[in-house]
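Participant: the following comprises the amino acid sequence and a computationally predicted model.
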Amino acid sequence: MINWGFPDFDDHEGVHLFTDPASGMRAVIAVHSTTLGPAAGGVRFWHYGSEERAITDALRLSRGMSFKNAMAGLELGGGKGVVLAANPGETITEDQLKAFGRVVESLGGRYVTAEDVGMSEARMKTIAGETRYVSGLPVASGAAGGDPGPYTALGIYLGVKAAAQRALGATDMRGVRVAVQGVGSVGGGLAKLLAADGAVLTLADVDEGRAQRLAGELGATAVAAEGILGVEADIVSPNALGAILTEGSIAGLQAKVVAGGANNQLATRNDGHRIHERGILYAPDYVINAGGIINVGLEYLGHGDEAEVKARIAHIPDRLTEVWNESDASGDPASEVADRIARRLIGR
C-alpha cells in the first residue's frame, strides 16, 4: 500500500500506478516535487521481481531527481517512471511504449519523461508520439538534447578528476587506478575518457564479454562483476544499478574515493555514515551524475544549446566541492550534506 508510512515515501506529491491490459504494460510514476518546475526524470524498463521493489525504486529515484535537478540549478522538480518487465531480459514492446506515453500525457505535464535503463532514443520517439511531455529526443548537431549518456559520462569524468585532486593530490589522472563497475553507455564513456588521460583501469560488467572487449580496446583489466568493489584501486566508480554500497561492500573497499554515476548507490542512509567513518571521499551520486538531466532538461525548457549544456556540466565539480567543504566543516557525511543542501533549494 502506498501511504505516508511507506519507507521511501518522503512526502511525495503523488505516486501513480498504471495498467494497460491490452499491451500488458504496468508502470509506476512517482512525483516527488514540483516546487521548482515540472517533475522531470527518466523512465526505466526493468524486471523487479515484485511490485513493492518497483515502487520502492520509483520512490527513491524520484526523490533523487528532485535533489539532482535542484543541485544542477534547473527549473525542474523531480519524478521517475518505471515500467515493469514480466521476465528478466524482456524487451519492451511498441504497444507498451505507446501506453506509457498515454499515461504520461494523462498527468498533464506534472511529469516529464526521458531515457533511462532499458530505453533508447528510438523508444523515446515512440513515447513522444503519445505525449508532449518527453525529452531526450534526437536533435540537430549543436542543440541541447538527444542521448543523455555521453553528457552523464562527461559530468562523472569531471567529478572523478575533482575527487582525485582532493583525496589523492592528483593534478591529472595519469597512473591513477580507477575501478569502473558497469561499462554501458555511461560507465563505458567514462572509461574511455579516463583511458585517454592515462588512468589505470579495472573494468567489470554483468555482461562479462562487454567488459572484456572494452578492456582490450583500452588496455585495461577486466574482472568479475562481483569482485569489482573490492579491488585495490585509488577510486571506485559505480556506474551500474543502485544499492550496491552496503555494510559488507563498504567494509571491503580498498579505495580512497567512491565517485560514480549509479543512482541510489547507498543501500541505506547509514551507509553514507559508514563511508564517512572510513575516511573515504564520497561523491554523492545525484550531484556527480547530473550531466544527462542537464542536457535533456535544457532541451525541454528550451534554454541554450550544446555549448550551454557543457558549460553547466563544467560546474559539477564546483557543487561537489561545496558539499565536501561543508562536510569537512560540519563533520557530517557528504551524503547527508548533499541532501541538506538540496532540501534547502526545494524548500523542504
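Facilitator: Cool, the structure landed. Numbering: from 1, shown residues only.
Participant: C-alpha from now on. contacts and neighbour counts both.
Facilitator: Will do.
Participant: the residue nearest the centre of the chain and I288: what is the separation?
Facilitator: Taking C-alpha atoms, centre = their mean, the centroid of the chain lies closest to N263, which sits 3.9 Å from it. Per C-alpha to C-alpha, to the nearest Å, N263 is found 10 Å from I288.
Participant: can you check I280 too?
Facilitator: I280 sits 16 Å away from I288, going by C-alpha to C-alpha.
Participant: now for the residue lying closest to Q181 once chain neighbours are set aside, how many residues are close by?
Facilitator: The shortest distance from Q181 to any non-neighbouring residue, by C-alpha to C-alpha, 6 or more residues apart in numbering, is to P238 (4.7 Å). P238 has 26 neighbours, counted by other C-alpha atoms under 10 Å.
Participant: put this next to the first one:
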Amino acid sequence: MTVFSQMAAAGHEQVCHVADADTGLRAIVAVHSTALGPGLGGVRIREYADEQAALVDVLRLSEAMSYKAACAGLRCGGAKAVVLGPFPRDREAAMHALGRAVDGLSGRYVATEDMGMTEADIALLNEVTPHAVGRSLEAGGSGDPSPHTADGVIAGMRASLRAAGRAVDFQDLRVAVQGCGNVGLGVIERLLAAGATVIASDISQQARERAAGAGAQIVDNDRIHAESADIFAPCGIGAILNAGSIAELGCAIVAGGANNQLAEAEDGERLAARGIVYAPDFVINAGGLINVSDELDSEGYNAERVRFRVASIESTLDEVFAQASAQGETTERVAMAMAKTRIEAGSR
C-alpha cells in the first residue's frame, strides 16, 4: 500500500516525514483529525523494524487519539509523532530539530509526552515552538500525565465491574497488570491500596523490581494474560489482544491503560464471544490526554477541572456498556461510533 492509500483507509488529513541531516533525527508526524481542534498527541521514541512499521504505528496511534479526545469531550483532535530510534546523541539539538518541524505545522499538531519522552524534552521543544504541552508544574504546565491515566483506568475498572455484574469493590479482587511503567505502576499502587491482590509483569527488570517493591507478585510477561484473574489490565505495548491470546485469557474483564490493545477489529468480537467485558482502550486511558489538553484552555491549566473530567471516564464507559448491551454490539464498535459522531458534528 502507498502512503496515500494508508492515509485514506482511516481518513488521515496529513502525514509528514522529518529528516534532519545535522542530528540524524528521523521522525514521522501523522495528523488524523482537526475537526474538534488541533491534533494533540505524544511523541513516541522507539526502535522500529523498518520505516513501514513506524508509519503503521503512527497512523494507528494518531487515529486512536482522535477517538480518545472525542469520547472524552475534549476540544482537540488526534495526531501523533514517532521518532525512529535510536535517538540522536545530541538530545537538545535533535529536540530542537523536532520542535522546528512541529512549529512548521502551524498549530495543526500539538506535541506532548509518550514513550521515551520527558518533561525536560517538552521544555526543549518549547524553546523553538509553542505547540507542545506537558510542561512541568514548576513551569506552569500540567506535569506528569501518568497519574491521571492511572486514575482514569481505575475509574474505568469500576464501570467494568458494574457491567460484569460484580460488586464495585476492589477488596480481594485479583488483577493482572501487564506493563509496570509509570502508568502500570500507578494502577498497581492504586489497586493495592484498595485491597486488591495484584500480579504483574514487564520486560524490564527495573520495572519488575519497582512493581514487586510496591507489593505485586511478579509473573511471566508472556503468560500473564492467561493467569486466573478477575481483571486483566494491559498497560504496556499495544496489539496484545489477538486471536491466540484472547483464547487463553483467564479473566472476566479487560480494562487497562495500553493504547491499541486489539490487534485487529475482529478481536472485539472474539472478546464478546467469550463473554469478557472489554473497556475500549481509547476511552479508559484518556486521563493523560485530558490532563495535558487542559494546558490549551484559554484560562490556563486547572487541576480541579482535570480531576472532574478524568472521573467522568467512569460514566462514559457506563454509557458505552449500556449501549453495547442494548444494541447487541461490541463495546469497541459502540465507543468508535460515539467518537465518530462527535467528530462528524465538529466537521459540520
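Facilitator: Looks like it arrived, so ask away. Small disclaimer: the values here were computed from a predicted structure and weren't measured.
Participant: just give the TM-score of the two.
Facilitator: For this chain pair, the superposition-based TM-score is 0.95 by TM-score structural alignment, normalised by the length of structure 1; 344 aligned residues with a C-alpha RMSD of 1.8 Å.
Participant: more neighbours: which of I280 and I288 of structure 1?
Facilitator: Neighbours per residue (other C-alpha under 10 Å) separate I280 of structure 1 from I288, with I288 holding more: 29 against 18.
Participant: need the counterpart of the more buried one in structure 2.
Facilitator: Aligned against structure 2 by TM-score structural alignment, I288 of structure 1 finds its counterpart in I284.
Participant: need the strands for the stretch 201-348 of structure 2, in chain order.
Facilitator: For the stretch 201-348 of structure 2, the strands defined by DSSP state E, counting those that start in this stretch occupy 217-218, 231-234, 253-254, 277-278.
Participant: quick one: closest of these to T129 of structure 2.
Facilitator: strand 231-234 (33.8 Å; C-alpha to C-alpha).
Participant: how far does that closest one sit from its chain's centre?
Facilitator: 14 Å (C-alpha atoms, centre = their mean, to the nearest Å).
Participant: then stretch 95-104 of structure 2?
Facilitator: Centroid displacement of stretch 95-104 of structure 2 relative to its chain, using C-alpha atoms, centre = their mean, is 23 Å.
Participant: check stretch 277-285 of structure 1 too.
Facilitator: 17 Å.
Participant: over to stretch 22-36 of structure 2?
Facilitator: On C-alpha atoms, centre = their mean, the centre of stretch 22-36 of structure 2 falls 17 Å from that of its chain.
Participant: ok, the residue nearest to Q181 of structure 1 touching V257?
Facilitator: No - in this structure, P238 of structure 1 is not within contact of V257 by C-alpha atoms under 8 Å, at 11.0 Å.
Participant: okay, and the common contacts of these two?
Facilitator: With contacts taken as C-alpha atoms under 8 Å, 6 or more residues apart in numbering, P238 of structure 1 and V257 have no neighbour in common.
Participant: hmm, back to that, show me the contacts for the match of I288 of structure 1.
Facilitator: Counted by C-alpha under 8 Å, 6+ apart, I284 of structure 2 has contacts 152-153, 155-156, 255-257, 313, 317.
Participant: where's the alignment partner in structure 2 of T171 of structure 1 relative to M338 of structure 2, distance?
Facilitator: Aligned by TM-score structural alignment, T171 of structure 1 pairs with V168 of structure 2. Distance from V168 of structure 2 to M338 of structure 2, counting by C-alpha to C-alpha: 25 Å.
Participant: likewise R305 of structure 2?
Facilitator: Distance of R305 of structure 2 to M338 of structure 2, given as C-alpha to C-alpha: 23 Å.
Participant: hang on, the earlier thing: the residue nearest to Q181 of structure 1 matches what in structure 2?
Facilitator: Per TM-score structural alignment, P238 of structure 1 is aligned with P234.
Participant: likewise for L298 of structure 1?
Facilitator: Using TM-score structural alignment, the partner of L298 of structure 1 in structure 2 is D294.
Participant: neighbours of the closest residue to its match other than its chain neighbours, just the number please.
Facilitator: Nearest in space to D294 of structure 2, with sequence neighbours left out and distances taken as C-alpha to C-alpha, 6+ apart, is Y301 at 5.3 Å. Around Y301 of structure 2 there are 19 other residues, counting by other C-alpha under 10 Å.
Participant: am I right that Y301 of structure 2 is in contact with G143?
Facilitator: No - if you go by C-alpha under 8 Å, Y301 of structure 2 and G143 don't touch, sitting 10.2 Å apart.
Participant: residues that sit against both of these two, list them.
Facilitator: With C-alpha under 8 Å, 6+ apart, Y301 of structure 2 and G143 have no common neighbours.
Participant: distance check, the match of T171 of structure 1 against E266 of structure 2.
Facilitator: With C-alpha to C-alpha as the criterion, V168 of structure 2 and E266 of structure 2 are 29 Å apart.
Participant: can you give me the helices for the stretch 51-200 of structure 2?
Facilitator: 51-71, 91-103, 119-126, 146-163, 182-193 (DSSP state H, counting those that start in this stretch).
Participant: deepest in the core, which of the ones you listed is it.
Facilitator: helix 146-163 (a mean of 25; mean count of other C-alpha atoms under 10 Å).
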